[in-house]
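[1] Turn this into a structure:
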Amino acid sequence: MKEYHEIQATKEWIHNFIIHYNICPFAKRVWDHQEVGYYVERGENIELLILSFISKLKTEKISTFFLLYLTQFPNYLDFLDFYYSCEAILEDKDYDAEYQVVAFHPEYLFAGEDSKDPSHKTNRSPYPMIHVLRRDQVEKAIESYGDTDEIPRRNIELLRKLG
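    Model (predicted):
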């Protein structure tokens, strides 16, 4: 089953990169408690993909989940357009108080940074994906962590050092 390999690759990326290098200091707890879901999204119709996104918001009960888009968005800018549509839906349907989304893509680029800068690796994943987090869980994690402003700065320094 092809899907298994993509989910496994995503899990390995989370474990071997995100958790190992502490890119997201909140990831380890949900990983250790197996509170992470993975869904491979099928089809090419953007409207149906958005409906699937909304459906997952309404039905998924775990802390956090990833929606993987294996074939739909090889182009980063096309993916970003889709991601922004999903963000807009969160606002339009008043889901933004409950959920937060983060974009990941193999070609992820931070605006204003050189395309070869290693800092982009924080959001570069094996496949285009949207990470959906419950806002209350994020707020609890932030409360227990403290100064979250330091996280991006630390990640940039680490990734530049690693190359």
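
[2] Please count neighbours and contacts with C-alpha atoms only from this point.
    OK.

[3] For the nearest residue to residue 17 once chain neighbours are set aside, give me its contacts.
    Residue nearest to residue 17 in three dimensions, not counting chain neighbours: residue 23, with 7.4 Å by CA to CA, 6 or more residues apart in numbering. Counting by CA atoms under 8 Å, 6 or more residues apart in numbering, residue 23 makes contact with 17, 122, 151, 155.

[4] Proceed likewise with the subsequent sequence, for comparison:
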Amino acid sequence: MDQQIIDDVNQWLDEVVIGLNLCPFAAKPQREKRVRIAVSHATDEEALLNDLQAELERLSDTPATELETTLLAIPDMLEDFAQYNDFLDAVDLWVEQFGWEGELQVASFHPNYQFADTELDEPGNLTNRSPWPLLHIIREESLEQALEHYPEADQIPARNILRMEALSTEDKVRLFPYLFG
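    Below is the predicted model:
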């Protein structure tokens, strides 16, 4: 089961995130095998926070030359996006309380991701739709370095929404089989 989840996330990374260039900083660490995909089988928030803690510590303790970023897949809970979104408050508090603010941050991806003030079926929501609920642990220093060398980084979200709006139905079925298959 874990290998299928890891394969699903890798396929999404390769075909959607990198393939559509949604994150212009993702290709290099993925190519260099510095992206960890971990699977949490937690079924309650406390256990999930403990798994997140372990991944935060692993990333913090490992040089970026060996491990750039971690995606923590959550197959056994938080299927409901509202519950997942509420849980992100606990994640932010956890990062702050354990002193990782300014070092690590957590980005969010979910099969039913919906940005505030959007309709569920708006194409822009696809930019954050992943095959499983994910917590993406990012090194802030690496992100800052990447942004320094990327022109008009503030335009990435708008560009990504346009890219999603341009996808054909066939493209959506191929890229997001867990949504449209």
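
[5] What does the superposition give as a TM-score?
    Here the TM-score for the pair of chains, by TM-score structural alignment, normalised by the length of structure 1, is 0.95; 162 aligned residues with a CA RMSD of 1.1 Å.

[6] Just give me the closest of the contacts of residue 23 of structure 1 to residue 89 of structure 1.
    Distance to residue 89 of structure 1 across the contacts of residue 23 of structure 1 (CA to CA) is lowest for residue 122, with 24.9 Å.

[7] Might you report the residue contacts of the counterpart of the closest one in structure 2?
    Using TM-score structural alignment, the partner of residue 122 of structure 1 in structure 2 is residue 127. By CA under 8 Å, 6+ apart, the residues touching residue 127 of structure 2 are 22, 160, 161, 164.

[8] could you dump these to CSV with secondary structure?
    Shown next, in CSV, are the contacts of residue 127 of structure 2 (DSSP: H, G, I helix; E, B strand; the rest coil):
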residue, secondary structure
22, coil
160, helix
161, helix
164, helix
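
[9] could you pull out the helices for structure 2?
    2-12, 27-31, 45-61, 81-97, 140-148, 156-165, 169-175, 177-180 (DSSP state H).

[10] quick one on the thing from earlier: quick one: buried ones out of the contacts of residue 23 of structure 1?
    Buried members of the contacts of residue 23 of structure 1, scored by 16 or more other CA atoms under 10 Å, are 17, 122, 155.

[11] what would the helices of structure 2 look like in TSV with distance to residue 114 of structure 2?
    Shown next, in TSV, are these (distance: least, CA to CA, whole Å):
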stretch	distance to residue 114 of structure 2
helix 2-12	18
helix 27-31	25
helix 45-61	21
helix 81-97	8
helix 140-148	24
helix 156-165	13
helix 169-175	17
helix 177-180	13
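
[12] Out of these, which is closest to residue 132 of structure 2?
    Using CA to CA, the helices of structure 2 put helix 2-12 closest to residue 132 of structure 2, at 7.6 Å.

[13] once aligned to structure 1, how far is that closest one on average?
    Mean deviation of helix 2-12 of structure 2 relative to structure 1 after superposition (mean CA distance after the TM-score superposition for structure 1): 0.5 Å.

[14] Identify the residue nearest the geometric centre of structure 1.
    Geometric centre of structure 1, nearest residue: residue 131, 3.1 Å, by CA atoms, centre = their mean.
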